[in-house]
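[1] Below are the sequence and a predicted model for it; my questions follow.
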Amino acid sequence: MFLTPDEIKELTKRTRYGAQAEMLQVLGIVHKIRNDGSLIVLRTHVEQQLGATVTVKAAKKSAGPNWDAAVSVGTRHAKAA
């Protein structure tokens, strides 16, 4: 979910929190600063910013007929008569 402190150091090539925050800003990576000065960085945001492709699984669609739609149409016509 979040980068580890070591991953943030590796990404920014900086050890001090303030310098890390500056480098992340230069890289366009959104981050939050905790009360102690350490940084919170979402792993997925870094991956997106650096060009990783994110795949989203599509919901499976049924290949068969939609019987619920057919029943509601038939019900509507029966009430109108």
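    That came in fine, so what should we check first?
[2] only C-alpha atoms for contact and neighbour calcs from this point on.
    Noted.
[3] okay, how far is it across stretch 20-36, tip to tip?
    Taking C-alpha to C-alpha, to the nearest Å, stretch 20-36 runs 14 Å from one end to the other.
[4] And that stretch, what's buried?
    Buried residues in stretch 20-36, counted by 16 or more other C-alpha atoms under 10 Å: Q20, A21, M23, L24, I29.
[5] Comparison target, given below:
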Amino acid sequence: MFLSVDELVELTGRRQRESQAQALRMMGIEHKMRADGRLVVSRRHVEQVLGVASAGAVDVDAMIDWSAA
């Protein structure tokens, strides 16, 4: 559901939270800050922004509606 701490470091190339937030903003990736200061980043949003489809995930809205045919 959300990126792990290690995944966030891998994605941003940064370990400090403010640097990570800056890198995320530059990539156009939305994020939130938890009450404890940790960043929360949606895995699905990252996949959409970077154009990576997760295995097994199907975008129902992108499926063709053949009912009109």
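    Yep, it's here. Quantities reported herein were computed from a predicted structural model and do not represent experimental measurements.
[6] With secondary structure added, can I get the buried residues of stretch 20-36 of structure 1 in TSV?
    As requested, those are exported to TSV (DSSP: H, G, I helix; E, B strand; the rest coil):
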residue	secondary structure
Q20	helix
A21	helix
M23	helix
L24	helix
I29	coil
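[7] what about the closest residue to G28 of structure 2 other than its chain neighbours, how many neighbours?
    Counting by C-alpha to C-alpha, 6 or more residues apart in numbering, V49 is the residue found nearest to G28 of structure 2 once chain neighbours are left out, at 7.4 Å. Per other C-alpha atoms under 10 Å, the neighbour tally for V49 of structure 2 reads 12.
[8] in which helix or strand would I find V49 of structure 2?
    Secondary structure from DSSP states H and E places V49 of structure 2 in helix 43-50.
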